[in-house]
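Participant: model the following, please.
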Amino acid sequence: MGTSRSKRMTAALFLGTALTLTACGQEGADPAATGSAAGPAPGNVEADSHDGAPHYGENNGFKVPKEMSRSGEKAARKEAARIEPVLERLWKAKVWDPERVRAALVAAGYRNVGSEQKPGTLTVQTMDARFETDHYVTPEGTRIAFQVRRDACVTAFTQPTNYQVAVNGPYMETGCFEPKGGH
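Facilitator: Down below sits the predicted model:
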């Protein structure tokens, strides 16, 4: 009798293992049907990660700006308050091309215009290209960055639908502008 029971337990164990292994990698499997929960295993979830993705912070660290000092943030907010009415006026006038936006900001007193990311530098350029359906499109509009201090930036954009002015610390690899992709 002991042998029969042993064979049944072995068969049940084998069947359970086989079913588990055949379910691995199947897309669209219903977690409720298998009794398992969707998502990463407990303990692999990072705080503030998107969808609980493991290593999200590590893999997207390049998108996190450096912290601003209090004095840097205060200086950046002061510059943002100078830039915002210029962009509002341009947006209401339906002006969002880089050449005229640059000219308006120079007229407002910004002199150091270029692409070099260092304190006191204003960068004015076209919007980033984005992929739509089957090709890249550069949307109408202008993006702006003013590096106020080594630790503080004003970033802004103006486009047909809206405009925005914000303050942030610089990004490790791209200065004031938020990076679009990693390496």
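
Participant: switch to C-alpha atoms for all contacts and neighbour counts from now on
Facilitator: Will do.

Participant: for residue 42, give me its contacts.
Facilitator: Not one residue lies near residue 42 by C-alpha atoms under 8 Å, 6 or more residues apart in numbering.

Participant: quick one: contacts for residue 140?
Facilitator: Residue 140 neighbours (C-alpha under 8 Å, 6+ apart): 96-97, 126-127, 159-160.

Participant: second chain to compare with the first, below:
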Amino acid sequence: MVRMVTSTQRRRLGAVSALLAGAALLSACGEKPHDTAGAPAPSQSPSPAPSPAPTNSPSPGASPYVEPGVVDGAPHNGENNAYRRPSDMSPASEEAAEAEAARMEPVLKRLHARKKWDPDSVRAALTGELGYKIEKYDGKGKALGGSLTVRDMRERYENGEYVTPEGTMIGLRVRDDACVTAFVQPTNYEAKANGPFMETGCVEPPIGH
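Facilitator: You can find the predicted model right below:
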């Protein structure tokens, strides 16, 4: 026998169907997304290449005014001290000057040992023992003869005043281009062959100008 469905039952069945459909939708909304590990990664713009590390700029070169052979690198050092450079000697003149320096040195050694380094004692020994003549000039600077110069040490500035150290400076003109430049003082003595100096002849020039 066929069972008839009443209108009331149809309404109830419709309501149940609607509830089931809504539950299915809610269940679908709560599902987790698909695993994308195997999916290709989205394209990315390439990272910029790293900028090169800064290089140190080359150090500036030496001053163009530094002259060869200048130890301290002071500009114009050679030019400013040209007056302290002896002139050149010919080979024959250098040999003659070295011979006179060898004659003078033993006398200076003896004077130093006796503590006789004052100009009068040195002058007497060099003229008396070695026969040198004191160099003389007229009022106009013209040479009148002789070849030996004996003088006090150059004064220097110490402790707020100028003082003249003990000792004697010596210059002997051997030839026009050859000298013996020497000294004797409390600490040491020396006699060496060299050419004449630009401004002071056969006597050692001062330091500084």
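
Participant: quick check: TM-score for this pair?
Facilitator: Once superposed, chain against chain, the TM-score is 0.72 (TM-score structural alignment, normalised by the length of structure 1); 149 aligned residues with a C-alpha RMSD of 2.6 Å.

Participant: before we move on, back to that, reformat the contacts of residue 140 of structure 1 as CSV; add distance to residue 9 of structure 1.
Facilitator: Converted to CSV, the contacts of residue 140 of structure 1 look like this (distance: C-alpha to C-alpha, whole Å):
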residue, distance to residue 9 of structure 1
96, 74
97, 75
126, 69
127, 66
159, 69
160, 70
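
Participant: closest one of these to residue 57 of structure 1?
Facilitator: Checking these against residue 57 of structure 1 by C-alpha to C-alpha gives residue 127 as the nearest, at 26.4 Å.

Participant: from residue 146 of structure 2, how far out is the corresponding residue of structure 2 for the closest one?
Facilitator: Alignment note: residue 127 of structure 1 maps to residue 153 in structure 2; criterion TM-score structural alignment. Going from residue 153 of structure 2 to residue 146 of structure 2 by C-alpha to C-alpha, to the nearest Å gives 21 Å.

Participant: circling back: right, and the match of residue 127 of structure 1 touches residue 163 too?
Facilitator: No. Counting by C-alpha atoms under 8 Å, residue 163 is not a contact partner of residue 153 of structure 2; they are 9.8 Å apart.

Participant: looking at those two, which has the bigger crowd around it?
Facilitator: Taking other C-alpha atoms under 10 Å, residue 153 of structure 2 and residue 163 do not tie; residue 153 has more neighbours (21 against 13).

Participant: and residue 36 of structure 1, which of the three is it?
Facilitator: coil (DSSP: H, G, I helix; E, B strand; the rest coil).

Participant: that should have said residue 101 of structure 2, apologies.
Facilitator: Per three-state DSSP, residue 101 of structure 2 ends up helix.

Participant: in structure 1, what sits opposite it in the alignment?
Facilitator: Residue 101 of structure 2 maps onto residue 80 in structure 1, by TM-score structural alignment.

Participant: measure that match to residue 154 of structure 1 for me?
Facilitator: Taken as C-alpha to C-alpha, the span from residue 80 of structure 1 to residue 154 of structure 1 is 6 Å.

Participant: what touches both of the two?
Facilitator: 165-167.
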